[in-house]
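> Pasted the sequence and its predicted model underneath.
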Amino acid sequence: MIPFSLLDLAPIGESQSTSQAIVNSRILAKAAEKAGYKRYWLAEHHGMRAIASSATAVMLAQAGMATESIRIGSGGIMLPNHAPLMVAEQFGTLAEMFPNRVDLGLGRAPGTDPKTSQALRRPTMDVVEGYPADVELLMSYLSDSPGDVLAIPGSGTKVPLWLLGSSLYSAQLSAAFGLPYAYASHFAPDFLTQALSMYRNKFKPSHQMGQPYAMAGVAVVIGETNEQAQYLFSSAKQQFLNLRRGLNEAFPKPDANLEEHASETELMMVDRTLRYSLVGDKASVAHQLSQFIRLTQVDEIMITIPVYDMEKRLDVLNQFAAIAADLDLD
């Protein structure tokens, strides 16, 4: 059995409060630990009505306090939004609070719209171009030999870094730095196999890792029947339709008549974007999971659960854990 982990997008559902979304994340972290998930990660997004994890390090602190052993981390921190020193201090603090449990996944996209990116007070274009240098600087702040500028907390914590990506760029950079690599196939499927192959072929050992380690993301929705699963999955489809249409909306309730509210072209776009989603009853999801692992040969799977109702979200979390534990890839 390969390890399985959880990316929580801290969804704020329509007719739900932000405070409830934050409580739900704490509940989900505890449930993931109990079900045997290896990691619980949160992602940095800004200005999005559907996501409550903009203050990612703060949210991870609540997850750490609610759990005992599961690794907690970012999937990811969007480094162009921040001075590397600030990130080192935040995750160094988490590492001191929760020793040997913290991961720091990094991305180079702003995770928001241009106006909000500007409001974050970082000159995005220049910083994106300087992303590799910022990654190196961040690594130095967390090392035993940080130089003249100290991250306190942070220095000497050696928080393990991951690079996240949805293109070939991050695959090459992860390989060059000798870092673990997480591919965002749950929303950016096009370069999945090519990026993984490039990462493995170009990998150079580092102080952190001697060999490549690749993770890939998939959305998972499990229902009692395939039809019920597709109904629950309609929330995710609506969310991507909203993004496509430039609408900033809360995470939507399921819609049994989605085809009536979207064009055939829009639905084809959504299906293409979400094609590495595992949706169906338990038997169907188990089959889809085995196919995905055989396709990618990944070392770890990270799932998202784009389900509106919290009780159903928890049910999917537990059912997937059972599927992963019983999976036979021989």
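Good, I have the coordinates. Residues are numbered from 1 along each chain as shown.

> can we go C-alpha only for contacts and neighbour counts from here?
OK.

> tell me the contacts of the most centrally placed residue in the chain?
For the chain, residue 75 is the residue whose C-alpha lies nearest the centre (Cα atoms, centre = their mean; 3.9 Å). For residue 75, the contact set (Cα atoms under 8 Å, 6 or more residues apart in numbering) comprises 7, 41-44, 104-107, 164.

> and it, how far is that from residue 107?
To residue 107, residue 75 is 8 Å away according to Cα to Cα, to the nearest Å.

> For those two, list the residues in contact with both.
residue 164.

> coming back round to it: helix/strand/coil for the residue nearest to the centre of the chain?
For residue 75, the assignment made with DSSP: H, G, I helix; E, B strand; the rest coil gives strand.

> Not counting its neighbours along the chain, what's nearest it?
Leaving aside its chain neighbours, residue 75 sits nearest to residue 43 (4.7 Å; criterion: Cα to Cα, 6 or more residues apart in numbering).

> Is it correct that that neighbour is in contact with residue 8?
Yes: using Cα atoms under 8 Å, residue 43 is in contact with residue 8, at 7.3 Å.

> The stretch 201-330 of the chain: strands as residue ranges?
Applying DSSP state E, counting those that start in this stretch to the stretch 201-330 of the chain gives strands spanning 214-222, 277-280, 300-304.

> so can I have CSV of these showing mean neighbour count and distance to residue 186?
Formatted as CSV, those follow (neighbours: other Cα atoms under 10 Å; distance: least, Cα to Cα, whole Å):
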stretch, mean neighbour count, distance to residue 186
strand 214-222, 26, 4
strand 277-280, 25, 6
strand 300-304, 22, 8
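
> what would those strands look like in a markdown table with distance to residue 243?
Shown next, in a markdown table, are the strands of the stretch 201-330 of the chain (distance: least, Cα to Cα, whole Å):
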| stretch | distance to residue 243 |
| --- | --- |
| strand 214-222 | 17 |
| strand 277-280 | 18 |
| strand 300-304 | 18 |
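
> Of these, which is nearest residue 19?
Closest of the strands of the stretch 201-330 of the chain to residue 19 is strand 300-304, at 20.4 Å (criterion: Cα to Cα).

> tell me the angle that closest one makes with strand 214-222.
For strand 300-304 against strand 214-222, the angle by axes from the mean of the first three to the mean of the last three Cα atoms, to 10 degrees is 40 degrees.

> putting a second one here so we can go through both:
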Amino acid sequence: MPLSVLDLVPVREGADAGEALRASTALARMAEDTGYKRFWVAEHHAMDGIAGGATSVVLAHIGNATSSIRIGSGGIMLPNHTPFQIAEQFGTLDALFPDRVDLGLGRAPGADGSLQRALRKDLRGAAENFPQDVVELRALLTGDIDLPIRATPGLGANIEMWMLGSSLFGAQLAAQLGLPYAFASHFAPDHLDAALAVYRRDFRPSEALEKPHVMAAMTVMAAETDEEARYLASSQQQSFVRLRTGSPGKLPPPIRDYEETLPDPARRMLQHLGQASAVGAPATVRERIDAFVARTGADEIVCAGSTFDPEARERSLRLTMEALAA
């Protein structure tokens, strides 16, 4: 079972974006040395606690600091950009790091009105044009459709394109285009089973992919004991609660027995998200991942989950890989 890493480049309280980027680079090196297959960075904007907004720039730095692990976007929110811009950016990454670049694409712009104005984009209209933009982007990279312009770098780049999703829409589009599919079950598990069923049922083989290929995201936090892992995971839990209640910020330090301090609605929300999580000692993590793979039939698992102490995330990923390899 290939394991990969999804990183938000988290900015912790009392620190800045520079530290976050250095920590993510160190994490990528460790993931490569430990045997993880991919290191993906997610695009978020105007959030004090996330420093991965300029995703292709971050990936260039991480690619330069590593030598073999695949690097990619989990994902690029295509409505925020033009297909031509992304073809150039990821074509450049492929020229710098041949045969190592993944391009995961998402439809949700994740933007309010102020960000829409800052990007000079009609994001609602761009989201509606998402399927056409994906087809155009693929054509700019592969040349499978004759376009009046070519991206240089870009055309002919050996990039692995992925469709990301948390609903049936992404599953249907991935199946129609014959792309591998990554489901964001770590924060939106509601439609997981239905989306994977639709994707596998409707999949059409393409030049890029002969049969369906699924990667599912899990929140993974391993430590020496279950109690210590739950403690470390509380930073991520606090971030989820703050985001859902409209007060996002930098990644906070962990709190012991954090869930016990919460009102019932917040506690139920975290428990619901927990169906796609593996938090605990190595044996617990292995058991939870095995059960999740048995449920989903996933071909790969991508491990999400931020820690206040960057070294704790590195240790978590080492323990997880050791547990699954045992």
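That came in fine, so what should we check first? None of the values given here were measured: they were computed from a predicted structure.

> And the TM-score between them?
Superposed pair, TM-score by TM-score structural alignment, normalised by the length of structure 2: 0.97. Supporting alignment: 325 aligned residues with a Cα RMSD of 1.2 Å.

> Quick one: map the residue nearest to the centre of structure 1 onto structure 2.
Residue 75 of structure 1 maps onto residue 74 in structure 2 when the alignment is built from TM-score structural alignment.

> For residue 33 of structure 2, see how far away that match is.
21 Å.

> returning to that earlier point: residue 43 and residue 8 of structure 1 - which one has more neighbours?
residue 43 (27 against 23; other Cα atoms under 10 Å).

> Contact partners for that one?
Taking Cα under 8 Å, 6+ apart as the test, what residue 43 of structure 1 contacts is 7-9, 53-54, 56, 74-77.

> Nearest to residue 118 of structure 1, out of those residues: which one, please.
residue 54 (15.2 Å).

> any idea which helix or strand carries residue 4 of structure 2?
Assigned by DSSP states H and E, residue 4 of structure 2 falls within strand 3-7.

> Quick one: classify the residue of structure 1 most remote from its centre as helix, strand or coil.
Distance from the centre of structure 1 peaks at residue 148, with 33.1 Å (Cα atoms, centre = their mean). At residue 148 of structure 1 the chain is in coil, as set by three-state DSSP.

> for residue 85 of structure 2, same thing?
Secondary structure of residue 85 of structure 2, per three-state DSSP, is helix.

> Likewise for residue 137 of structure 1?
Classified using three-state DSSP, residue 137 of structure 1 is helix.

> how far away is it from residue 176 of structure 1?
Taking Cα to Cα, one finds residue 137 of structure 1 at 15 Å from residue 176 of structure 1.

> just residue 19 of structure 1 next, same as before
41 Å.

> out of those two, which sits in the more crowded spot?
Using other Cα under 10 Å, the more surrounded residue of residue 19 of structure 1 and residue 176 is residue 176, with 15 against 10.

> That one: what's it in contact with?
202-204.

> ok, these in structure 2, which still hold?
Using both residues aligned by TM-score structural alignment, their matches' Cα atoms under 8 Å, structure 2 keeps these contacts from these: 202-204.

> how about JSON lines for those, with distance to residue 143 of structure 1 and neighbour count added?
As requested, these are arranged in JSON lines below (distance: Cα to Cα, whole Å; neighbours: other Cα atoms under 10 Å):
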{"residue": "202", "distance to residue 143 of structure 1": "24", "neighbour count": "16"}
{"residue": "203", "distance to residue 143 of structure 1": "21", "neighbour count": "23"}
{"residue": "204", "distance to residue 143 of structure 1": "19", "neighbour count": "17"}
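
> List the contacts of the residue nearest to residue 322 of structure 2 when sequence neighbours are not counted.
Nearest residue to residue 322 of structure 2 in three dimensions, chain neighbours excluded: residue 282, at 8.0 Å (Cα to Cα, 6+ apart). Residue 282 of structure 2 makes contacts with 222-225, 319-320, 322-323, as judged by Cα under 8 Å, 6+ apart.

> So which residues of structure 1 form helices?
Assignment of helices within structure 1 using DSSP state H yields the ranges 18-35, 56-66, 84-97, 114-119, 124-129, 131-142, 168-177, 192-202, 226-244, 264-273, 282-296, 310-326.

> a markdown table please, covering these and showing distance to residue 159 of structure 1.
Below are the helices of structure 1 laid out as a markdown table (distance: least, Cα to Cα, whole Å):
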| stretch | distance to residue 159 of structure 1 |
| --- | --- |
| helix 18-35 | 20 |
| helix 56-66 | 13 |
| helix 84-97 | 7 |
| helix 114-119 | 26 |
| helix 124-129 | 22 |
| helix 131-142 | 7 |
| helix 168-177 | 15 |
| helix 192-202 | 21 |
| helix 226-244 | 32 |
| helix 264-273 | 32 |
| helix 282-296 | 27 |
| helix 310-326 | 27 |
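
> between the ones you listed, which gets nearest to residue 252 of structure 1?
helix 226-244 (5.3 Å).

> about what we covered before: who wins for neighbours among the contacts of residue 282 of structure 2?
Within those, neighbour counts (other Cα under 10 Å) peak at residue 222, which reaches 31 neighbours.
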